[in-house]
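1. predicted coordinates and the sequence they were generated for:
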Amino acid sequence: MNPIRKSHEFHHCIRGPREDVGHPDPCEERAQGYHGSSRDDKEFRDFSQKGILSGDQSVNPLAHNWNRVMVRNCDGTLFLSDAELPVRGGRPLQLRGRRNAMLAIHQLLSSGLADASELLLGGCSAGAVAAPLLGDYVAQTVRRAAAQRGGNVFVAILSDSGFFVDWSSLSRAPPGVLSFPQLQWLFEVGNVSEALPEECLKAGESWRCMLLSSAVPYVKTPSFFLQSTVDSWQLRSLEPSSLEALQDQLRPALLRSLNAGRGRGHGGAVDHCVHHCEAWGEITWGSISNRDAFEGWYRKRLQQWHSSGFNASVFDTAGEHWPLLHLGRAGPSQCYPGQEEHLRWHQNLTLALEKCDMGRSWDIFVGNLLGKTLGDILDNNFSG
């Protein structure tokens, strides 16, 4: 066991439907459950098999003996919002994702983070969006605190499964592929612009700066991206036509973004396995796993930082040939050891979706229709 102990509680009461509409529903439903509060979280959770959070050296050679902290996502707004909405149902709606995230950072600074020599800000899914978007501000905050104590801290980002496709130029996403138009609504009402790269907003990208494909070229903190071109969280169907439609849109967007970010020190590993997060150390490019690729990239950025005299703007990946790529078309079978288990999970979820009201939210589908809470799903090594 390598448990991480529960510390502070976070509460939030906002949810948007899975697709087609984005708006706040009454707080009571989400605020009382796993997706709106950490109140009922277990006192300890075992992260021995949870990738970069693991304390097992065989799973996480780079950071197994680091201080490891998880800020769980229960805000429903990608950790980006900070706004008060009009009263609904007699209760005010508070969008506090960014405030929760930054309060966690300040709490950690008062608990020893200001003395750190290295900081890796990582995330999966919603966290994979938040880590790069908030990363520059977090890096500045931590470096400033370290400097006040006479120290220097190297900051890097690991983002796993955070690229979501923009289908807004089409009337709708292709059959079997999901879209997330609530991002535009969130930008308009959630006061998220302060969390987004300023240069991206100045370039006129507006709400699309919430999409990593638009934002990554403007992120200054060196970042490594793990991403499937057939991300299962963006698929309702595993039919070949759906896989191809998603891959044809996501792969070019990924490559454009990562190539534009090379001068910032960004790297990545792009696979065509059907998964969402998970699969740490299991997906390979020849003899190199996603874990190996990240660790190699990280050590080179750390070396550059030391060689430059702790200059946070000297990172460059010229000659390193990022990102790693899987060639050819995506296929759902035997891509990595956990592939078949994940496919069964996705098929069960699809069957549940077909039987239920499609207007209900994705988190309710995952939590209730499969008879599991998301905590159960995570604890049993399912992804999603």
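-> Here it is on my side, so go on. Numbering: from 1, shown residues only.

2. from now on I want contacts and neighbour counts done on CA atoms only, so please keep to that.
-> Will do.

3. which stretches in the stretch 1-150 of the chain count as strands?
-> 3-5, 44-46, 83-88, 91-95, 118-124 (DSSP state E, counting those that start in this stretch).

4. distance to Cys209 and mean neighbour count added to the ones you listed, as TSV?
-> Formatted as TSV, the strands of the stretch 1-150 of the chain follow (distance: least, CA to CA, whole Å; neighbours: other CA atoms under 10 Å):
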stretch	distance to Cys209	mean neighbour count
strand 3-5	33	16
strand 44-46	34	14
strand 83-88	18	13
strand 91-95	19	19
strand 118-124	18	20
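
5. which among the ones you listed is found nearest to Val71?
-> strand 118-124 (9.4 Å; CA to CA).

6. if we can go back for a sec, mind putting the strands of the stretch 1-150 of the chain in CSV, distance to Ala146 included?
-> Output for those, formatted as CSV (distance: least, CA to CA, whole Å):
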stretch, distance to Ala146
strand 3-5, 25
strand 44-46, 30
strand 83-88, 30
strand 91-95, 30
strand 118-124, 11
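
7. ok, how many other residues are close to Val270?
-> 23 (other CA atoms under 10 Å).

8. quick one: it and Thr229 touch, right?
-> Yes: the pair Val270 / Thr229 is scored as a contact, 7.0 Å apart, by CA atoms under 8 Å.

9. what do the two both touch?
-> Common contacts of Val270 and Thr229 (CA atoms under 8 Å, 6 or more residues apart in numbering): none found.

10. what are the ranges of the helices in the stretch 1-150 of the chain?
-> Applying DSSP state H, counting those that start in this stretch to the stretch 1-150 of the chain gives helices spanning 27-31, 97-109, 126-148.

11. presented hereafter is structure B, for comparison with structure A:
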Amino acid sequence: MELVINIVLLIIALLTCAGTSVSSDDRLLVGMTVVRNAAALGAYCLDGSLPAYHIHRGFGAGEHNWLLQFEGGGWCNDIESCAERAQTRRGSTRLMNKLETFSGILSNNAPRNPDFYNWNRVKIRYCDGGSFAGDSKFDNGTLVLFFRGQRIWQAIIQDLLPKGLSSANKALLSGCSAGGLASYLHCNNFSSYLPDTTAVKCLGDAGFFMDAPDITMNHTQRMFFQHLVTLQGIEKNLDENCTSSISYPKQCFFPQYLLKYITPPVFILNSAYDVYQINHILVPPTADPRGHWNRCKSNPTACRPDQMRLLHGFRVEMLTALRSFLFNSSRGGVFINSCFAHCQSESQDTWFALDSPQMYNETIAESVGDWYFSRNVSKKIDCPYPCDNTCHNLIGVGSTND
């Protein structure tokens, strides 16, 4: 029996090294591809390891179409947190699983992912802690940390171009959470690598982080992002049109300020009650030291009327920030539901399943597909919680590493 197990492990290891895939229990497991040439660009993860991605090749009518998905996983904005992160899978490809499950928008199953199942699908691993946007280095003689997200992005793109990306007919840049933010930050740059004939579009899933005050009227997330931008040398990589038109250029890290300067069509997939934003932007731990919001955070039905009013107010603030996009962007797509969720494109149950979240009888997958292929106008805004009975509520997401 031990011999059989060892043979199976050897086969998986060989497939992983080759960047190929295996199926297990109806799951698509895709092997890791390490970007060996990244060192020439100085593109390293926080700990100095080489960046990586997972690719599953397209076929049939999708052979020349490409979907790139940024992995999410929070940020680090000081030396202590980044040093800690560098010793985890969020800061080192050495510590990552070498096989990744492709589901939801990454699935190769037509009934589960009808519009993108046969595209070339790539998951870009996240190991820089700065939404793939930094370009600096910390070295005090004892500790070395690489903030090289921008170079990681460039190294991976340059690795993919000769593999067929350079001649893509259609391309979609996507991502979840911190990866969703990266899809906004890099949308214009992604387009610049591709021919003018390529239909380039971008999707941000749970990446529309708000520059909003918390319940004590402090701008906790703004300060967090400002420290992040400074530490990782991000400001020089932010969109110049945005930074030149705003009093505080670092705020162009927020999608609400950047959005109008993104040239390719954009789809915004977000919950109006995003559980990460509730836990870290609206009610961060510093704003609720006695834990008065703990029950509400873990169960929305336990929220007091005054707490629910603040949650509804946060929803209104998000919709207000999107007002211009909603009414003026003819090429933009929107799916903002009222679920207590965070990231809905990578999980099969929220992307496309019999009981997936819906608005106007459409799932998220159908709405994104309608938008990408221009089959229908796809701007959907949910009514306030608790009217939507199709939600998959994911409660209590409190970690930036989720």
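-> Alright, I've got the coordinates. Predicted model, so just to flag it, every value in this text is computed and none were measured.

12. can you redo the helices of the stretch 1-150 of the first structure as CSV with distance to Glu239 of the first structure?
-> As requested, the helices of the stretch 1-150 of the first structure are exported to CSV (distance: least, CA to CA, whole Å):
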stretch, distance to Glu239 of the first structure
helix 27-31, 32
helix 97-109, 35
helix 126-148, 25
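
13. and among those, the most buried is which?
-> helix 126-148 (a mean of 22; mean count of other CA atoms under 10 Å).

14. measure the residue of the first structure positioned farthest from its centre to Arg39 of the first structure for me?
-> Relative to the centre of the first structure, and counting by CA atoms, centre = their mean, the farthest-placed residue is Gly90 at 33.2 Å. For Gly90 of the first structure, the distance to Arg39 of the first structure (CA to CA, to the nearest Å) stands at 23 Å.

15. the second structure: which residue goes with the residue farthest from the centre of the first structure?
-> Mapped onto the second structure by TM-score structural alignment, Gly90 of the first structure lines up with Thr142.

16. try Gly162 of the first structure
-> So, by TM-score structural alignment, Gly162 of the first structure is matched to Gly207.

17. wait, its match touches Ala178, no?
-> Yes: counting by CA under 8 Å, Gly207 of the second structure touches Ala178, with 6.1 Å between them.

18. contact partners for the residue nearest the centre of the first structure?
-> The residue lying closest to the centre of the first structure (CA atoms, centre = their mean) is Ala128, at 1.7 Å. By CA under 8 Å, 6+ apart, the contact set of Ala128 of the first structure is 122, 158-162.

19. columns secondary structure and distance to Leu255 of the first structure on top of those residues, output as CSV?
-> Listed next are these as CSV, based on DSSP: H, G, I helix; E, B strand; the rest coil; distance: CA to CA, whole Å:
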residue, secondary structure, distance to Leu255 of the first structure
Gly122, strand, 21
Leu158, strand, 17
Ser159, strand, 15
Asp160, strand, 15
Ser161, coil, 14
Gly162, coil, 14
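
20. before we move on, back to that, among the helices of the stretch 1-150 of the first structure, which is nearest Gln234 of the first structure?
-> helix 126-148 (12.9 Å).

21. the closest one: how far from the chain's middle?
-> On the basis of CA atoms, centre = their mean, to the nearest Å, helix 126-148 of the first structure sits 15 Å off its chain's mean C-alpha point.

22. can you check stretch 90-107 of the second structure too?
-> Worked out by CA atoms, centre = their mean, stretch 90-107 of the second structure lies 13 Å from the chain centre.

23. and the end-to-end length of it?
-> 23 Å.

24. which residue in the first structure aligns with Pro255 of the second structure?
-> Match for Pro255 of the second structure (TM-score structural alignment): Leu212.

25. who are the contact partners of the nearest residue to that match once chain neighbours are set aside?
-> Nearest non-adjacent residue to Leu212 of the first structure, counting by CA to CA, 6 or more residues apart in numbering: Phe163, 5.5 Å away. Neighbour list for Phe163 of the first structure: 129, 211-213, 227, 250, 254 [criterion: CA under 8 Å, 6+ apart].

26. again with Leu106 of the second structure
-> 113, 116-117, 121-122, 346.

27. ok, residues contacting stretch 12-19 of the second structure?
-> With CA under 8 Å, 6+ apart as the criterion, stretch 12-19 of the second structure contacts 21-22, 30-33, 54-55, 98-99.

28. name the nearest of these relative to Gly396 of the second structure.
-> For the contacts of stretch 12-19 of the second structure, the closest approach to Gly396 of the second structure (CA to CA) belongs to Leu99, at 27.2 Å.

29. what segments of the stretch 201-350 of the first structure are strands?
-> 223-228, 267-271, 284-285, 288-289, 324-325.

30. point out the most buried one among these.
-> strand 223-228 (a mean of 27).

31. which elements pack onto that one?
-> When contacts are defined as 3 or more CA pairs under 8 Å, 6 or more residues apart in numbering; DSSP states H and E, strand 223-228 of the first structure packs onto strand 154-160, strand 267-271, helix 290-307.

32. just give me the mean distance for the first one relative to the second structure.
-> With the two structures superposed, strand 154-160 of the first structure lies on average 0.8 Å from its match in the second structure, counting by mean CA distance after the TM-score superposition for the first structure.

33. helix or strand right after that strand?
-> helix 182-189 (DSSP states H and E).

34. turn the strands of the stretch 201-350 of the first structure into a markdown table, including distance to Gln347 of the first structure.
-> Converted to a markdown table, the strands of the stretch 201-350 of the first structure look like this (distance: least, CA to CA, whole Å):
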| stretch | distance to Gln347 of the first structure |
| --- | --- |
| strand 223-228 | 18 |
| strand 267-271 | 21 |
| strand 284-285 | 24 |
| strand 288-289 | 27 |
| strand 324-325 | 27 |
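
35. how much space is there between the closest residue to Leu85 of the first structure other than its chain neighbours and Thr77 of the first structure?
-> Among residues not flanking Leu85 of the first structure along the chain, Leu93 sits closest, at 5.1 Å (CA to CA, 6+ apart). Separation of Leu93 of the first structure from Thr77 of the first structure (CA to CA): 13 Å.
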